[in-house]
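Peer 1: can't give you the sequence, but here's the structure:
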């Protein structure tokens, strides 16, 4: 399995990643569109979290996104709540470096994670949750083939208003078919 594109590569987290992750985790702008609870974390709490990820929960896979040209971490992408029996998982993505926002890194990382989840792990279904005000993320997920399955109405309070949490998922067969037809389109067939 190739864990890289021309511009980014994914690698597992290390204890050295705690400091940069701590910075992202405590930045309200970064967490505004992904974290249900905006909070301030102590460095010890972040180190403990990273240690749990590194020691490896069998129900999660967490990777740092590295921008290859600079070799700098720009975000985190994960499969969590992996249910091996039913071949399901949930994905989470955070682009922590604001300078990397809007440059397509999220699309590249999601494709790598979906390839890994569906083609290597043989998952049947990958789901996610997205806040209704995060229209850029919703467009990205739909472009990748995710479908809306439901919503938790007014489940999050942000910026002085209530917003829905949208539940989306993609099935392995749909992802594989979309990859196949996309490859044919690119080849002009």
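Peer 2: Right, received. Where do you want to start? The structure presented is a predicted model; accordingly, all values stated were derived computationally and were not measured.

Peer 1: CA only for contacts and neighbour counts going forward, please
Peer 2: OK.

Peer 1: got the contact list for residue 6?
Peer 2: residue 68 (CA atoms under 8 Å, 6 or more residues apart in numbering).

Peer 1: tell me which element it falls in.
Peer 2: Assigned by DSSP states H and E, residue 6 belongs to neither a helix nor a strand.

Peer 1: The nearest residue to residue 41 once chain neighbours are set aside: neighbour count?
Peer 2: Computed as CA to CA, 6 or more residues apart in numbering, the closest residue to residue 41 that is not its neighbour in sequence is residue 26, at 6.4 Å. As a burial measure, residue 26 scores 17 neighbours (other CA atoms under 10 Å).

Peer 1: Check the one 5 residues further on too.
Peer 2: With neighbours defined by other CA under 10 Å, the count for residue 31 comes to 18.

Peer 1: got it, and residue 62?
Peer 2: Neighbour count for residue 62, taken as other CA under 10 Å: 22.

Peer 1: next helix or strand past the helix or strand where it lies?
Peer 2: Per DSSP H and E: residue 62 is located in strand 61-67. Scanning forward in sequence from strand 61-67 by DSSP H and E, the next helix or strand is strand 72-83.

Peer 1: second one coming, line it up with the first:
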């Protein structure tokens, strides 16, 4: 899947080592909900299992010049209800706050609706993730609800906002 500045490529074993650095980066895990540190073996075992999971599709985000800058995917794909949860992170800090995440979201939503024939895509965003809220809203997602005090981070509870987009509401941000 290609957009103006990015290319999404199926996540493979060659990306596992690069992403280990990112999942152990506090700036990334602050927004993803994952715990760190994670050992290289734990990370490898996790991805070996997840790459076989039929309820998940994971892609690496590459710049047009071939630099791997992050990952995006659909998880918990419900093939009956035809919905899935979208997650995204830009691991390479030089590419944050520059619109790459929004381009990746748009590309994956198009894939979800056009190729996987999903009806709805949703995302969970921590209340303090203003960058994430902005990106999803830019891509046509709307707020559907709030999970009150749903996550515990840095010694306190935080709300999680659920945002979603339905196939017929999809619009292009390009």
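Peer 2: It's in. Bear in mind the structure is a predicted one, so any value in this text is a computation, not a measurement.

Peer 1: quick revisit: what residues does the equivalent of the residue nearest to residue 41 of the first structure over in the second structure make contact with?
Peer 2: Here residue 26 of the first structure is matched to residue 24 in the second structure, going by TM-score structural alignment. Residue 24 of the second structure makes contacts with 36, 37, 38, as judged by CA under 8 Å, 6+ apart.

Peer 1: Let's see that with 10 Å instead.
Peer 2: Under the criterion of CA atoms under 10 Å, 6 or more residues apart in numbering, the neighbours of residue 24 of the second structure are 34, 35, 36, 37, 38, 39.

Peer 1: Pipe those into a markdown table and attach secondary structure and distance to residue 135 of the second structure per row.
Peer 2: Below are the contacts of residue 24 of the second structure laid out as a markdown table (DSSP: H, G, I helix; E, B strand; the rest coil; distance: CA to CA, whole Å):
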| residue | secondary structure | distance to residue 135 of the second structure |
| --- | --- | --- |
| 34 | coil | 20 |
| 35 | coil | 23 |
| 36 | coil | 25 |
| 37 | coil | 27 |
| 38 | coil | 27 |
| 39 | coil | 30 |
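
Peer 1: tell me which of those are still there in the first structure?
Peer 2: Compared against the first structure with both residues aligned by TM-score structural alignment, their matches' CA atoms under 10 Å, those retain 35, 36, 37, 38, 39.

Peer 1: can you give me the strands for the first structure?
Peer 2: 8-12, 61-67, 72-83, 88-95, 125-131, 147-158, 161-171 (DSSP state E).

Peer 1: Show me what residue 170 of the first structure lines up with in the second structure.
Peer 2: In the second structure, the residue paired with residue 170 of the first structure is residue 165, using TM-score structural alignment.

Peer 1: excluding its backbone neighbours, what's nearest that match?
Peer 2: Nearest non-adjacent residue to residue 165 of the second structure, counting by CA to CA, 6+ apart: residue 141, 4.7 Å away.

Peer 1: Tell me the buried residues in the longest helix along the first structure?
Peer 2: Longest helix in the first structure by number of residues, with DSSP state H as the criterion: helix 172-186. Burial within helix 172-186 of the first structure, assessed by neighbour count using 16 or more other CA atoms under 10 Å, is assigned to 172, 175, 179.

Peer 1: The first one contacts residue 116, doesn't it?
Peer 2: What that stands for is residue 172 of the first structure. No - using CA atoms under 10 Å, residue 172 of the first structure is not in contact with residue 116, being 11.1 Å away.

Peer 1: intersection of neighbour lists for those two?
Peer 2: 122, 123.

Peer 1: Just tell me what residue 108 of the second structure corresponds to in the first structure.
Peer 2: Under the alignment (TM-score structural alignment), residue 108 of the second structure maps onto residue 113.
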